[in-house]
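*Asks:* After the sequence you'll find the predicted model.
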Amino acid sequence: MNNLRLLTGVLSVLLSSGGVCAYGQTAVTLEQIFETADAHSAQLRPSFTAQTEANREINIAQAGRLPDINASLSLSYIGDGFTTKRNFSDYQKALIPHFGNTLSINITQPVYTGGAVTSAIELAELKSTAARYATDFQRDNIRFRLTGFYLDIYKYNNLRTVVEGNIAAAQKVLQEMRARYEQGTALQNDITRYELLVSNLELQLVKINNTIEILNTNLVMTAGLAEGTVIVPDSTILARSLPKDDAAWWQDEAEANSPSLSLARSGIDISRKAEALVRSERLPKIGLQAGWSIDGPILVEIPPINRNLSYWYVGVGVSYNISSLYKSNKSLAKSRIATQHAIEQFDATRENVTLAVNTDYIRYLEAYEELKTQQKSVELAERNYRTTSTRYSADMALITDMLDAANSKLDAEQQLVNARINIIYYYYKLLFTTGKI
């Protein structure tokens, strides 16, 4: 009976050791990690910089509406000239003032550019929007990656607790076996087998700790947290009540919020605007012009007049690139193909998103079914443990049967926690696919 009480005490300690070890750290929620990553993740900075660069392109395109102002100043030395008859006879030297100067200012204000300036501005705005969608897409990828690290840390912390409990229980059973061996009621082979079990469990614990360290480093670095931070997942995440909306609702959310779809749509808009920009090359350009110049000396007179000639002008300038009628055809055809490619790319992206949402939704519901199965497994494992314990008390079962029953119960409880985590994982997977993470 002393042996039975000792074994019962060991198994009670083992079965009550479930849960996540916090190791004196403060639990951190996923939302807090997301906020930190949005502000400090090094992997997001290039996207933010690209977005800022795209915004600057808008300012550059808007500058096309401003007038063009050109000023030139030149100083020169003019050598003497000469005159001849048409047959190059009767050479006569022509004295010319040697100092020459030119100063001119020209102003052109675009009035009509065939839509080129407006299209350029709108194209820059579309590219800025696309850069924002690309940033959202990268942010969602980082958030989902962090979710995987976070939930894996939770799983391995739970597994570490179970393995540590198994090691403690196995070591106590070893002590009991050694005592029974000294009494002549146990075999050395049984002791060796349990020593091997403890050795394997200790190796498994080392691997688990290494995995947790790798996951923690990945999460901390990806989120931009301080080096050396130890992440302890919030255990209340398992108690969340998650929605179970139908598949059509999730598909509608993906259509409205998916960054990949938004990025593909902006690709179509950019291609169409680029096509309009090419068409604008076939239209005339109209602008208001004004200028002033002063030149000296006046060389059009003979002999030259050593004075400055100044004049100004205002008017309307019209230009038309006739060669665009036959040169822009190829560019326009290329732009049309690019637009068609963007439309086809959008259709392919939409199909991929639809398939992904459908798959994730089915897995999400499957996770709930898995939870029900694991809850039943825990119930059966507990029943098996009670039955085995009763049989052991009546000397109808071996100690190995008791340990097997205890391990089965612990494994079932571990799988139950993992099943709850899988529900959370597939829920966040749906949020990621639909662009709502």
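*Replies:* Alright, I've got the coordinates.

*Asks:* Please count neighbours and contacts with C-alpha atoms only from this point.
*Replies:* Fine.

*Asks:* Wasn't residue 290 part of a strand?
*Replies:* Yes - assessed with DSSP: H, G, I helix; E, B strand; the rest coil, residue 290 lies in a strand.

*Asks:* Below is an additional structure, to be compared with the one above:
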Amino acid sequence: MMQVGSFAKQAILYLFLLQGGMALAQQDSLKISLDDLFKMANMGTNQIKLSNALFERSEEVIHDKKNDRLPTAGVNGSVGYLTNVGVIGLGTMASGFYDMPHFSNSYALQAGWVIYAGGKVATAIDIAKIENRIAGLDLAKDSQGIRLLLAGYYLDLYKGYSQEKVFEQNIALGRDLLTKINNRYQAGAALKSDQVRNELLVSTYELALSKLKDRIAITNYNIASLLGLPESTIIIPKAIEIPDAAKDYSVNDNSSKLSNIALAANPDYQKSILRVSLAEKKQKQVKSSDYPQIELFANATFARPYTFDIPAKDIYAYNNAIGLRINYSLSNLYQNGRKKDIAGKDVAIATLNEQLAKESLSREVNSGFINLRQSFNQLTTLYKQQELARENYKRIADSYLEQLTLNTEVTDATNQRLEADLRVTDAQAEILFNYFQLLKSLGQL
């Protein structure tokens, strides 16, 4: 469960952001690692701020509910006008109106302390504590969701810059080959079609590179917007290595162990467990209405005039009272039946949701484990294909210059080399994203 960071941690993070802001002011670019991006997300995204505010509110609710255990106290006063008092048939006294002090005022001090309420106060506190834990899990879930979203953007950006290098390398190779073809064409050793075909190939690569740069710009904007950075910020990802933990997950068949880890730490599943407890506490709260409320009370009053005599006397009367007060609503006998039925159904529904969450999480972890293992196997194959494609390109390009192959074969080999390089960068990013998805399922991202 995430909580508000300590002052020291916030200060360190503030210095980090300040340094980043100075770098932005100087060169409008920010070279940053994924871990540092996560730290900025915990502080800078509105979703995290909202979740944090809801968590802090739930903590205040706990304190508020605990206050219900404290005695209540109050004072009141009144000032008014009294008419003459009318008396009818009071013993031998003649009926009629008697003069009355017309100015009245009274003051009272009242105190009470609930000493028994059928467990209603304690249950309300327990409910507030459970809701606080749920709010903490929401904060953790939102934090991990933002991290996964940022990881996806970051990997897209990293992949985009890697593919940009691939295109630039292939464009350079294409231009180099085109120069050699132009020289051969000038010498009458190559056809005009060879020259045109390779010019079209280089042009196609340049157009693809232009589109790639546009995608990089969009992804860059998405990250900057999410973190509240200036729109002009250029985010440059640092080199990413595949963690050893990801490799371990891919080679060891430990899906059952991962499922146990997920059940203990996944925020969504932990919330489903807490919602069962919450439903049970609310059921107990409904049942507490079957019991009377017993309160210890004390009153002190100070009133003028004294109206318990005829004629009334213009003096203050003061009295105290202390005792037990019992309150019981008879309407609960016929109103609480439906509420109890609803509360019982809520418990059953929460229990079913917990079972469904467990099944869903088990499937999620299993598929995440398999996807990660598959992406590693895919990368191994693609490395081999990349090696073969590069060897094939070199062989065919050399053969073409020796007039042993056609230009169309060079074009095909060039395209195969480019596609092999691009597939490798895609596969590397896919491994990392699958790894982050698995960590999110485990509640460890």
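*Replies:* All right, it came through fine. What you see is a predicted model; the values in this text were computed from it and never measured.

*Asks:* TM value for the aligned chains?
*Replies:* The TM-score (TM-score structural alignment, normalised by the length of structure 1) is 0.87; 412 aligned residues with a C-alpha RMSD of 2.4 Å.

*Asks:* what about the strands in the stretch 201-350 of structure 1?
*Replies:* Taking DSSP state E, counting those that start in this stretch, the strands of the stretch 201-350 of structure 1 run over residues 232-233, 285-296, 309-319.

*Asks:* most tightly surrounded among the ones you listed?
*Replies:* Among the strands of the stretch 201-350 of structure 1, strand 232-233 has the highest mean neighbour count (mean count of other C-alpha atoms under 10 Å), at a mean of 22.

*Asks:* Work out which residue lies at the spatial centre of structure 2.
*Replies:* For structure 2, the residue sitting closest to the mean C-alpha position, by C-alpha atoms, centre = their mean, is residue 142 at 0.9 Å.

*Asks:* before we move on, the earlier item: and of the strands of the stretch 201-350 of structure 1, who's closest to residue 128 of structure 1?
*Replies:* strand 285-296 (27.2 Å; C-alpha to C-alpha).

*Asks:* In structure 2, point out the residues matching the closest one.
*Replies:* Counting by TM-score structural alignment, strand 285-296 of structure 1 pairs with residues 293-304 of structure 2.

*Asks:* mean deviation of the matching stretch from structure 1?
*Replies:* For stretch 293-304 of structure 2, the mean deviation from structure 1 after alignment is 1.3 Å (mean C-alpha distance after the TM-score superposition for structure 1).

*Asks:* about what we covered before: could you say which helix or strand holds the residue nearest to the centre of structure 2?
*Replies:* Per DSSP states H and E: residue 142 of structure 2 is located in helix 120-186.

*Asks:* now that helix and strand 293-304, what's the angle there?
*Replies:* Angle, helix 120-186 of structure 2 to strand 293-304, by axes from the mean of the first three to the mean of the last three C-alpha atoms, to 10 degrees: 110 degrees.

*Asks:* what's helix 120-186 of structure 2 packed up against?
*Replies:* helix 34-44, helix 46-66, helix 192-227, strand 234-237, helix 267-287, helix 407-442 (3 or more C-alpha pairs under 8 Å, 6 or more residues apart in numbering; DSSP states H and E).

*Asks:* what's the mean distance for the last one versus structure 1?
*Replies:* In the superposition with structure 1, the average deviation recorded for helix 407-442 of structure 2 is 2.3 Å (mean C-alpha distance after the TM-score superposition for structure 1).

*Asks:* list the buried ones in that helix?
*Replies:* For helix 407-442 of structure 2, the neighbour count (16 or more other C-alpha atoms under 10 Å) marks 407, 410-411, 413-418, 420-442 as buried.

*Asks:* Check stretch 214-225 of structure 2 too.
*Replies:* Neighbour counts over stretch 214-225 of structure 2 (16+ other C-alpha under 10 Å) mark 216, 219, 220, 221, 222, 223, 224 as buried.

*Asks:* and the counterpart of residue 122 of structure 1 in structure 2, what does it touch?
*Replies:* Under the alignment by TM-score structural alignment, residue 122 of structure 1 pairs with residue 126 in structure 2. Counting by C-alpha atoms under 8 Å, 6 or more residues apart in numbering, residue 126 of structure 2 touches residue 281.

*Asks:* could you redo the last one with a cut-off of 6 Å?
*Replies:* The contact partners of residue 126 of structure 2, taken as C-alpha atoms under 6 Å, 6 or more residues apart in numbering, number zero.
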